[in-house]
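Visitor: I need the structure of the sequence given here:
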Amino acid sequence: MSGLHEDALPARDAGRPGDLAVLLPFALSRNGPAVRLRPVHGWLLCGLAAVVLPAWAQGGGAVSSPLEVVIRWAPLLLTGFAFNVAISLMAMLLGTVAGTGLGIAMLAEGRILSRAAWTVTQVFRNVPWLVLLFFVMFLVPFQVTVFGMRVPLPDWIKATFGFSLPVMANVAEIVRGAVRSVPTTQWEAAESLAFTRRQILWRIILPQCAKRMLPPWMNVYALIAMATVQASIVGVTEMLTLTAQVHAAEGGRPELFAPLYGFALLCFFLYCYPIDRLTARLERRFETR
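Guide: Next up is the predicted model:
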């Protein structure tokens, strides 16, 4: 056929009538692709697909598509998610303070105090969190009287206290294990310098334990952050409760189930996954032998 040669046509001749355009070959980089995908990117794409694909498949017509519904209600749902984060932070604060004291009590020389602290720790560590939450919700009164003033206790405060109990037990065990992991030579050296037991614990041992306690402490926080959705069972208005309410407000359409709850799943994943990666990094950095 005229117009085709063994060599590629020059660029200036590609537009002549009767000539066919030739696709010039392109060179592949020997260094490989510039962007390398990791397994986490696949999980992120799966999460996004769970939210977006049903919207594309079911959208159309006068009824709002699932994607439009998620976008319209996203500010409200994110407010609920922020409430989940607030509950987890407050529960972690209360549980850390109480758990540190409980862990030190397990290390006390007095047999009665150490045994009592050990019993409390084991009870709250080995009881389902949801059972503790129900106990707190139904046993703690709706209001208390302080100096003649009635102070209401809303459900979210009681839920925060309920979540702080397993945090307290786990933090106590973290403190006890970290202190026990310090070599006994540290105690002996401090005793030879005439330090009291309290001074040894607070000034020498516990500062060394901080880096040992940080990774497991962050693991406990990630668990609490994910467990706060259980508060929806006892009537606390958090993200999962708002998601169910939005689904009902939109007529309970079946095609909205995956996008709405997929959005909640994505929010918790994007919040907890960096904590998990940071925990693993700290474990490698603070590894003790």
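
Visitor: hey, let's count contacts and neighbours off CA atoms from now on
Guide: Fine.

Visitor: Can you show me the strands along this structure?
Guide: Applying DSSP state E to the chain gives strands spanning 143-146, 149-152.

Visitor: right, and the ones you listed - which one's nearest Pro66?
Guide: Between Pro66 and these, the tightest spacing by Cα to Cα is seen for strand 149-152, at 39.3 Å.

Visitor: All the helices of the stretch 51-200 of the chain, in order from the start?
Guide: For the stretch 51-200 of the chain, applying DSSP state H, counting those that start in this stretch gives helices covering 66-106, 111-125, 129-139, 155-181, 184-192, 197-199.

Visitor: what's the closest of the ones you listed to Glu283?
Guide: Closest of the helices of the stretch 51-200 of the chain to Glu283 is helix 155-181, at 13.6 Å (criterion: Cα to Cα).

Visitor: Okay, buried residues for that closest one please.
Guide: Using 16 or more other Cα atoms under 10 Å as the test for burial, helix 155-181 gives 155-176, 178-179.

Visitor: if we can go back for a sec, include distance to Ala210 when you put the helices of the stretch 51-200 of the chain into TSV, please.
Guide: Shown next, in TSV, are the helices of the stretch 51-200 of the chain (distance: least, Cα to Cα, whole Å):
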stretch	distance to Ala210
helix 66-106	12
helix 111-125	20
helix 129-139	26
helix 155-181	8
helix 184-192	15
helix 197-199	16
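
Visitor: Next, the structure of the following sequence, for comparison with the previous one:
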Amino acid sequence: MLENSKGNGEEFINEVATIGRIHHFNIVRLLGFCSEGTRRALLYEFMPNGSLEKFIFSKISESTHRLLSWEKLQTIAIGVARGIEYLPQGCNQRILHFDIKPHNILLDHNLCPKISDFGLAKLCSKDQSIISMTAARGTPGYTAPELFSRNFGEVSYKSDIFSYGMMLLEMVGCRKNIDLSIENQSQIYFPEWIYNKVSQGKEFALEIEADGDEEIAKKLSIVALWCIQWNPTERPSMPIVIQMLEGDIESLEMPPKPFVSSDAEMDTM
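Guide: Predicted coordinates for the structure are as follows:
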């Protein structure tokens, strides 16, 4: 159900018409809609496993074990990346989601990821690469810096790539990218803690259990750090992201530090 719907519904119908044309394995399928006065609703396919959020931020019976294996996390990361890759080019209009986060990634019965919730999405023509925005949109912690200030660069599909990078880091750490409940203040900004671990060649110790887990954790982290570069032009395109995720860890280069470093000590967690 959509609350606080405004206007005569023409914009809503146009968006439904566009989203209704999306047919991609990693994007939730729109089955129908209702527009009756100010009452509007969207009907999507049912995703029995709910959102990715509950798998990476929740613990079963206070268990310290992950609910998803590292191999499954990598598969999910690649699936979401393929969906994001499709949005700007798969339809007759370019679609920017502007709210990529674990809560909006739904999982089917096979834990296949599908991007959902296009409430903040913006539609534009195929030849429009730079987007005009009157106000920032998105969820704090995932919103690209250029949405707040053009001093960081222009708004484009690279804004969704920033959000994707923040989500990847949360998948690695099973925690919010900014967590004020963490006792050790040096661990509050998780992206910086991850960057220091990777750049110093230290092990993550993030519940690594099987052979290859450490490599997957490091790969996801490096790709994420590339995606959250503050300058949009320094973020890789989504095809490159997919290539990095599917490639060998040896082929990945360490990105520049994507934030202003704090003075906090990052050696322990």
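
Visitor: Give me the TM-score for this pair.
Guide: Between these two chains, after superposing, the TM-score reads 0.27 (TM-score structural alignment, normalised by the length of structure 2); 116 aligned residues with a Cα RMSD of 5.7 Å.

Visitor: Tell me which of the helices of the stretch 51-200 of structure 1 sits most buried.
Guide: When the helices of the stretch 51-200 of structure 1 are scored by mean count of other Cα atoms under 10 Å, the highest mean neighbour count falls to helix 155-181 (a mean of 23).

Visitor: quick revisit: want to try a markdown table for the strands of structure 1, with distance to Thr119 of structure 1 and mean neighbour count as columns?
Guide: Formatted as a markdown table, those follow (distance: least, Cα to Cα, whole Å; neighbours: other Cα atoms under 10 Å):
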| stretch | distance to Thr119 of structure 1 | mean neighbour count |
| --- | --- | --- |
| strand 143-146 | 29 | 10 |
| strand 149-152 | 32 | 10 |
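
Visitor: Out of those, which gets nearest to Phe263 of structure 1?
Guide: In terms of Cα to Cα, the element of the strands of structure 1 nearest to Phe263 of structure 1 is strand 149-152, at 33.3 Å.

Visitor: circling back: got a markdown table for the strands of structure 1, with distance to Trp129 of structure 1 too?
Guide: Below are those laid out as a markdown table (distance: least, Cα to Cα, whole Å):
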| stretch | distance to Trp129 of structure 1 |
| --- | --- |
| strand 143-146 | 23 |
| strand 149-152 | 24 |
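
Visitor: out of these, nearest to Ser192 of structure 1?
Guide: Nearest to Ser192 of structure 1, of the strands of structure 1 and by Cα to Cα, is strand 143-146 at 49.4 Å.

Visitor: Stretch 125-132 of structure 1: end-to-end distance?
Guide: 11 Å (Cα to Cα, to the nearest Å).

Visitor: Now that Leu94 of structure 1 has come up, it's in contact with Ser164, right?
Guide: Yes: judged on Cα atoms under 8 Å, Leu94 of structure 1 makes contact with Ser164 at a distance of 6.0 Å.

Visitor: so which strand or helix has Leu31 of structure 2?
Guide: strand 30-36 (DSSP states H and E).

Visitor: Which strands and helices lie in contact with that strand?
Guide: Where contact means 3 or more Cα pairs under 8 Å, 6 or more residues apart in numbering; DSSP states H and E, strand 30-36 of structure 2 is packed against strand 39-44.

Visitor: Can you tell me which of the helices of the stretch 51-200 of structure 1 is nearest to Tyr221 of structure 1?
Guide: Of all the helices of the stretch 51-200 of structure 1, helix 66-106 sits nearest to Tyr221 of structure 1, with 6.5 Å by Cα to Cα.

Visitor: now for that closest one, which elements pack on it?
Guide: Applying 3+ Cα pairs under 8 Å, 6+ apart, one finds that helix 66-106 of structure 1 contacts helix 39-58, helix 111-125, helix 155-181, helix 206-227, helix 239-249, helix 257-285.

Visitor: can you redo those helices as TSV with distance to Phe81 of structure 1?
Guide: As requested, those are exported to TSV (distance: least, Cα to Cα, whole Å):
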stretch	distance to Phe81 of structure 1
helix 39-58	17
helix 111-125	26
helix 155-181	14
helix 206-227	10
helix 239-249	5
helix 257-285	8
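
Visitor: Quick one, which of those gets closest to Leu78 of structure 1.
Guide: helix 239-249 (7.3 Å).

Visitor: list the buried ones in that closest one?
Guide: Within helix 239-249 of structure 1, the residues scored as buried using 16+ other Cα under 10 Å are 239-243, 246-247.

Visitor: Please name the residues that touch Val223 of structure 2.
Guide: Neighbouring residues of Val223 of structure 2 by Cα atoms under 8 Å, 6 or more residues apart in numbering: 165, 241, 244-245.

Visitor: That one in helix, strand or coil?
Guide: Using DSSP: H, G, I helix; E, B strand; the rest coil, the structure places Val223 of structure 2 in helix.

Visitor: Against Arg40 of structure 2, how distant is it?
Guide: Distance of Val223 of structure 2 to Arg40 of structure 2, computed by Cα to Cα: 38 Å.

Visitor: ok, now Glu246 of structure 2?
Guide: Counting by Cα to Cα, the gap from Glu246 of structure 2 to Arg40 of structure 2 is 40 Å.

Visitor: of those two, who's got more company?
Guide: Taking neighbours as other Cα atoms under 10 Å, Glu246 of structure 2 and Arg40 compare with Arg40 leading, 16 against 13.

Visitor: quick one: the strand holding Leu31 of structure 2 to strand 39-44, angle?
Guide: Here strand 30-36 of structure 2 runs at an angle of 170 degrees relative to strand 39-44 (axes from the mean of the first three to the mean of the last three Cα atoms, to 10 degrees).

Visitor: Can you give me every residue that contacts the closest residue to Trp118 of structure 1 other than its chain neighbours?
Guide: Nearest non-adjacent residue to Trp118 of structure 1, counting by Cα to Cα, 6 or more residues apart in numbering: Met106, 5.8 Å away. When contacts are counted by Cα under 8 Å, 6+ apart, Met106 of structure 1 touches 113-118, 176.

Visitor: Same check on Pro239 of structure 2?
Guide: Residues in contact with Pro239 of structure 2 (Cα under 8 Å, 6+ apart) are Glu85.

Visitor: Is it part of a helix or strand, or is it coil?
Guide: Judged by three-state DSSP, the three-state class of Pro239 of structure 2 is helix.

Visitor: buried ones in the strand holding Leu31 of structure 2?
Guide: Within strand 30-36 of structure 2, the residues scored as buried using 16+ other Cα under 10 Å are 30, 33, 35.

Visitor: Could you single out the nearest of those to Gly79 of structure 2?
Guide: Set against Gly79 of structure 2, the nearest of these by Cα to Cα is Leu30 (18.3 Å).
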